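A.B. asks: need a structure here:
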Amino acid sequence: MPWTGTTTRWPSASSALSPSACANRRASSVLYDREAIRTFSPDFFKSFLLDDREMSAYVEELYTAKAMPLMIRFIEEGKERGEISSKVSTGTIMAYFHMFKDYSSSILEMAGQRDDKEAFIEEIIHLFFYGICGEERSS
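C.D. replies: From the prediction side, this is the model:
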């Protein structure tokens, strides 16, 4: 069943996007769909989302018009709740998102070369949110 533009297809996405969900869970649900990773190969995503010009333009339009405003809202809400560091500006966080987006083709190629593609993607998502040191601890 194709996605219909709502979160009713994936109940976990609905709960992740609820205002009570933590910021990184909400952002992760927008950026990463575990079921899609299990179902489709990294090569499929690369050819479908990056190599096909028409699809790439459509994805870019969705990214700009829908995903990024949603991510900015999640960042701001996460900062208000203390879930996202106030040491980093929203603009810098968005630049970080853009770096991952711009490098997505290479990440998909690397995932395609791994035996456990899902674990690799999970680790990339962890690095995306926590870096190599994990969560920052209070001193």
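A.B. asks: Going by C-alpha atoms from here, please, whenever you check contacts or count neighbours.
C.D. replies: Will do.
A.B. asks: the helices in the chain, which residues?
C.D. replies: Shown for the chain, the helices assigned by DSSP state H span residues 11-16, 23-31, 34-39, 42-45, 53-62, 68-81, 90-102, 104-112, 117-130.
A.B. asks: List of residues touching the first one?
C.D. replies: Same thing as helix 11-16. 7, 8, 21, 25, 26, 29 (CA atoms under 8 Å, 6 or more residues apart in numbering).
A.B. asks: tell me the contacts of the third one?
C.D. replies: Taking CA under 8 Å, 6+ apart, we find residue 21 in contact with residue 15.
A.B. asks: next one: the last one
C.D. replies: Each residue near residue 29 by CA under 8 Å, 6+ apart is listed here: 13, 16, 17.
A.B. asks: ditto for the fourth one
C.D. replies: Neighbour list for residue 25: 16, 17 [criterion: CA under 8 Å, 6+ apart].
A.B. asks: Please report the distance of it from residue 32.
C.D. replies: 10 Å (CA to CA, to the nearest Å).
A.B. asks: Please apply the same query to the third one.
C.D. replies: Note on residue 21: its distance to residue 32, by CA to CA, is 16 Å.
A.B. asks: For burial, what's the neighbour tally of the residue nearest to residue 120 when sequence neighbours are not counted?
C.D. replies: Among residues not flanking residue 120 along the chain, residue 111 sits closest, at 6.2 Å (CA to CA, 6 or more residues apart in numbering). Per other CA atoms under 10 Å, the neighbour tally for residue 111 reads 20.
A.B. asks: wait, residue 111 sits on residue 121?
C.D. replies: Yes: counting by CA atoms under 8 Å, residue 111 touches residue 121, with 6.9 Å between them.
A.B. asks: Now show me the structure for the sequence below, then we'll compare the two:
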Amino acid sequence: MNGFERRKQLKMQQIREAALDLFSHFGVQKVSIQDIAQRANVSPVTIYNYFGSKEDLLLDVLSNYFETRLQQFLKIKNSDLSFQEKIGKMVEAKVEETKKLSPSFIQSIFMTTGPVRELIQTFAAEKSIPHLMELLEEGKKEGYISNDLSPELLLFYIQLLFDGISKQSHLFSSEDQRDKHTKQLIHLFFYGLMGQKKEDEPPN
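C.D. replies: I've put the predicted structure just below:
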């Protein structure tokens, strides 16, 4: 990559980050190309040249964000950590996400129709869900997850957990709360409401 292309890529990433921050805080509808240009310290013409319309920029921003999150997940999934430790890292990453993206923005994105919904559905079906299912199968092999649970139910359970983290982000607003509630969520994921079974308690 030559110097010109490198500068272009850096400027595009700068625009993506500015757009994501503004979209998250104010909503897509209330943010203009001019607002993004001002935040990214570029001209509106530069944004149009690189991305096209605001709708095209939104798709690019989301695609880039999803891909970044997927690479973070794959780094955890392919690590030498135990399944329990991997789930812990996933929960911690989701908690960290609440500091960057507002719950209202996440909810609005997943309720959107058209190209945005198509992007989300395609990314989930072709990338995120298959990798997540591989991790859950690993959990079954290690004995952390019951073989009686269907893949559909496991996905539903994890979606409930992550949706709850997004919608109740106030539970993680301070460092003390974040540490406390993250540990409790991980414990809840593995042991449920009753907590860990006693060693002499017979299995169900």
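A.B. asks: Let me see the TM-score of these two.
C.D. replies: Overlay of the two chains. TM-score (TM-score structural alignment, normalised by the length of the first structure): 0.60; 131 aligned residues with a CA RMSD of 4.0 Å.
A.B. asks: sorry, back to before: and the residue nearest to residue 120 of the first structure, what pairs with it in the second structure?
C.D. replies: By TM-score structural alignment, residue 111 of the first structure lines up with residue 168 in the second structure.
A.B. asks: before we move on, what about residue 96 of the first structure?
C.D. replies: Using TM-score structural alignment, residue 96 of the first structure lines up with residue 157 in the second structure.
A.B. asks: go on, residue 78 of the first structure?
C.D. replies: Using TM-score structural alignment, residue 78 of the first structure pairs with residue 139 in the second structure.
A.B. asks: how far away is its match from residue 82 of the second structure?
C.D. replies: Distance from residue 139 of the second structure to residue 82 of the second structure, by CA to CA: 9 Å.
A.B. asks: Mind checking which of the two has more residues around it?
C.D. replies: residue 139 (19 against 13).
A.B. asks: so the more buried one makes contact with residue 83?
C.D. replies: Yes: look at residue 139 of the second structure against residue 83 with CA under 8 Å: they come within range, at 5.7 Å.
A.B. asks: Residue in the first structure paired with residue 195 of the second structure?
C.D. replies: Checking TM-score structural alignment: residue 195 of the second structure goes with residue 134.
A.B. asks: and that match, how many neighbours?
C.D. replies: With other CA under 10 Å as criterion, residue 134 of the first structure counts 10.
A.B. asks: Same question for residue 80 of the second structure.
C.D. replies: With other CA under 10 Å as criterion, residue 80 of the second structure counts 10.
A.B. asks: who's in contact with it?
C.D. replies: Applying CA under 8 Å, 6+ apart, no residues contact residue 80 of the second structure.
A.B. asks: corresponding residue for it in the first structure?
C.D. replies: In the first structure, residue 80 of the second structure lands on residue 20 (TM-score structural alignment).
A.B. asks: can you tell me how far its match sits from residue 85 of the first structure?
C.D. replies: Taken as CA to CA, the span from residue 20 of the first structure to residue 85 of the first structure is 18 Å.
A.B. asks: How about residue 22 of the first structure?
C.D. replies: For residue 22 of the first structure relative to residue 85 of the first structure (CA to CA), the value is 13 Å.
A.B. asks: tell me, what residue is most central in the first structure?
C.D. replies: residue 31 (2.1 Å; CA atoms, centre = their mean).
A.B. asks: And it, how close does it get to residue 13 of the first structure?
C.D. replies: 11 Å.
A.B. asks: what comes into contact with stretch 184-197 of the second structure?
C.D. replies: In contact with stretch 184-197 of the second structure (CA under 8 Å, 6+ apart) are residues 87, 88, 91, 144.
A.B. asks: just to revisit the earlier point, can you lay out the contacts of residue 29 of the first structure as TSV showing neighbour count?
C.D. replies: Shown next, in TSV, are the contacts of residue 29 of the first structure (neighbours: other CA atoms under 10 Å):
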residue	neighbour count
13	18
16	20
17	20
